[in-house]
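In: The following comprises the amino acid sequence and a computationally predicted model.
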Amino acid sequence: MTTSHPQRGAARTRVITQAALALAQEAGYAKLSIEAVAARAGVGKHTIYRRWPSKGLLFLDSLLSQNEPDLDYPDTGDVLADLRRQIYAAVDLLGNPPWGPLYRALIAEAQHDPAVAAGLNERFIRPQADKTVARLKAAQEQGQISRGFDLNLAMAVLSGPLYFSLLITQEPTTHDYVDRVLEALFAGMEPRH
């Protein structure tokens, strides 16, 4: 009878996910294969498939488990400054290697693999959206945002232009662009006296 060793399993998982990320950075996600990851990690393919039923789910886990970014919102009492600070951090992270190209590849994979889409939404997109809405709600309760403004819509209006530049035009998302998006959004959310 064999007993499982959680530390050994965690170490093996780390080796596999690091191998997947390294190979994705070297050759691109499209050329990533379970066979290549297994060879780099020094494990059998069955070891990988037992934990991740697809290349996309392995890549999702690899990217989101490696030093997950701290994209929490500060609450300084100035919602605009807090949003600006957090969004600057996000665009700096997603606009540059290694996260930028890998995150775009993950979004692309999510378009074809419902399990990857669900995992990405559950582990990254939804938590970030919830943090944004919570920060906006606090500002709304403090009178910094119109009481009647739909905060989920504010989240969509805020993230849409950022994803558009990241995924569609692939132009650098500058801090100036973020400022312009925030200015446009807040023009519609200001309390009416």
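Out: Happy to help now that I have it.

In: CA atoms for contacts and neighbours, from now on please.
Out: Fine.

In: Show residues contacting the helix or strand hosting Thr47.
Out: Counting by DSSP states H and E, the element that carries Thr47 is helix 45-51. For helix 45-51, contacts defined as CA atoms under 8 Å, 6 or more residues apart in numbering pick out Ile16, Ile34, Glu35, Ala38.

In: if I look at the closest residue to Gly119 other than its chain neighbours, how far off is Glu183?
Out: Spatially, and ignoring its direct neighbours in sequence, Gly119 is nearest to Leu60 (7.5 Å; CA to CA, 6 or more residues apart in numbering). For Leu60, the distance to Glu183 (CA to CA, to the nearest Å) stands at 33 Å.

In: Those two: which has the busier surroundings?
Out: Leu60 (28 against 13; other CA atoms under 10 Å).

In: so which strand or helix has the more buried one?
Out: helix 55-65.

In: can you map out the strands along the chain?
Out: Using DSSP state E, the chain contains no strands.

In: what's the longest helix in it?
Out: In the chain, taking DSSP state H as the definition, the longest helix is helix 6-27.

In: Could you list every helix and strand that that one packs against?
Out: Counting contacts by 3 or more CA pairs under 8 Å, 6 or more residues apart in numbering; DSSP states H and E, helix 6-27 packs against helix 34-41, helix 55-65.

In: mind giving me TSV with the ones you listed and columns for distance to Tyr49?
Out: Listed next are the helices and strands packed on helix 6-27 as TSV, based on distance: least, CA to CA, whole Å:
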stretch	distance to Tyr49
helix 34-41	8
helix 55-65	9
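
In: Out of these, which is the most enclosed?
Out: helix 55-65 (a mean of 21; mean count of other CA atoms under 10 Å).

In: so what secondary structure elements neighbour it?
Out: The contact analysis (3+ CA pairs under 8 Å, 6+ apart) places helix 55-65 against helix 6-27, helix 99-110, helix 114-120.

In: Out of the ones you listed, flag the one nearest Ser159.
Out: Distance to Ser159, taken as CA to CA, is lowest for helix 99-110 among those, at 14.4 Å.

In: put this beside the first:
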Amino acid sequence: MLFCLAALAPGYAMAAEADWGLLQQRLHQAGPAEFRYEETRSLELMAKPWHGQGYLLSGSDGSLVKLQLSPQRVIMAISGPSMYYYDPGQGQRRSAALSYAGDAAEQIRVFRAILQGRPEDLRARYDLTAESRGESWRLRLSAKTKTAGSALESVEIAGGADPLGRQVSIRQADGETTEYRLEKTGEGQALEFSVQRLLQEAAGD
């Protein structure tokens, strides 16, 4: 029996590597990129889901900007070791070290890896399974309970015939779920100006 299991082990290893290879292929991204998003957040204590929409912009230096346009304009950004929040309607501007993000830091890490095409940042904390049917595909990241150390339980990334569209579903251990519908709307160095401009607005420079 042990011999049989040992004989199967290389097959499992090859399958796992193939799954990570597929994730790399699906997430491949070089340079700045812009995504239009629709977000739906569900909580057990919420009477109805919360909805938001806007744009996500990724900079060549690893910066990530979330420009929420609805239900109100808000800028949330990560640049280097810092995070920023700016709500012009409420006159609120805050900044803090990313290390103070708590459980949200892991969600930021995962989203960065997805939008910036860096799945290698996730291998130490997550197991990956992949499935594909025709033009539809789905990738599921499940937290390794011994090493994750965060509130995230799983992340699913799915897509289909449209190479610019994808869906991302994030489930936390407390039951909260967040779903994003993403559509890539631009890429290339021309977007770097928009990323830096929004970072400056968020930081108040």
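Out: Yes, it's here. The structure presented is a predicted model; accordingly, all values stated were derived computationally and were not measured.

In: Can you pull the TM-score for these?
Out: Overlay of the two chains. TM-score (TM-score structural alignment, normalised by the length of structure 1): 0.28; 89 aligned residues with a CA RMSD of 5.3 Å.

In: quick one on the thing from earlier: just send the helices and strands packed on helix 55-65 of structure 1 back as a markdown table, with distance to Lys45 of structure 1 too.
Out: Converted to a markdown table, the helices and strands packed on helix 55-65 of structure 1 look like this (distance: least, CA to CA, whole Å):
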| stretch | distance to Lys45 of structure 1 |
| --- | --- |
| helix 6-27 | 11 |
| helix 99-110 | 21 |
| helix 114-120 | 20 |
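
In: Out of these, which is closest to Asp92 of structure 1?
Out: Across the helices and strands packed on helix 55-65 of structure 1, Asp92 of structure 1 has its closest neighbour in helix 99-110 (8.8 Å, CA to CA).

In: I'd assumed Val15 was in contact with Ala41 of structure 1.
Out: Yes: look at Ala41 of structure 1 against Val15 with CA atoms under 8 Å: they come within range, at 5.8 Å.

In: ok, now how distant is the residue nearest to Gly100 of structure 1 when sequence neighbours are not counted from Leu106 of structure 1?
Out: In space, and not counting its chain neighbours, Gly100 of structure 1 is closest to Leu94: 4.1 Å by CA to CA, 6+ apart. For Leu94 of structure 1, the distance to Leu106 of structure 1 (CA to CA) stands at 12 Å.

In: same deal with Asn152 of structure 1?
Out: Distance from Asn152 of structure 1 to Leu106 of structure 1, counting by CA to CA: 24 Å.

In: Give me the more crowded residue out of these two.
Out: The neighbour comparison of Asn152 of structure 1 against Leu106 (other CA under 10 Å) goes to Leu106, with 20 against 16.

In: ok, the nearest residue to that one once chain neighbours are set aside - contacts?
Out: Nearest residue to Leu106 of structure 1, sequence neighbours excluded (CA to CA, 6+ apart): Leu60, at 6.7 Å. Taking CA under 8 Å, 6+ apart as the criterion, Leu60 of structure 1 is in contact with Leu106, Val116, Gly119, Leu120.

In: and if we set it to 7 Å?
Out: By CA atoms under 7 Å, 6 or more residues apart in numbering, Leu60 of structure 1 lies in contact with Leu106, Val116, Leu120.

In: just the residues you listed now: which is nearest Ala134 of structure 1?
Out: Distances from Ala134 of structure 1 to the contacts of Leu60 of structure 1, taken by CA to CA, are shortest for Leu120, at 20.0 Å.

In: Quickly note the distance from the spatially closest residue to that closest one that is not a sequence neighbour to Arg180 of structure 1.
Out: Spatially, and ignoring its direct neighbours in sequence, Leu120 of structure 1 is nearest to Leu60 (7.0 Å; CA to CA, 6+ apart). Between Leu60 of structure 1 and Arg180 of structure 1 the computed distance is 31 Å (CA to CA).

In: likewise Leu136 of structure 1?
Out: Separation of Leu136 of structure 1 from Arg180 of structure 1 (CA to CA): 18 Å.

In: With neighbour numbers in mind, choose between the two.
Out: In terms of neighbours (other CA under 10 Å), Leu136 is the more surrounded of Leu136 of structure 1 and Arg180; the figures are 23 against 12.

In: separation between that one and Leu106 of structure 1?
Out: In this structure, Leu136 of structure 1 and Leu106 of structure 1 are 28 Å apart, going by CA to CA.

In: With Ala118 of structure 1 instead?
Out: With CA to CA as the criterion, Ala118 of structure 1 and Leu106 of structure 1 are 12 Å apart.

In: go on, His175 of structure 1?
Out: As judged by CA to CA, His175 of structure 1 and Leu106 of structure 1 stand 24 Å apart.

In: Repeat that for Asp82 of structure 1.
Out: Distance, Asp82 of structure 1 to Leu106 of structure 1, by CA to CA: 27 Å.

In: rewinding a little: widest-spaced pair of the contacts of helix 45-51 of structure 1?
Out: The distance between the two most remote of the contacts of helix 45-51 of structure 1 (CA to CA) is 11.4 Å, for Ile16 and Glu35.
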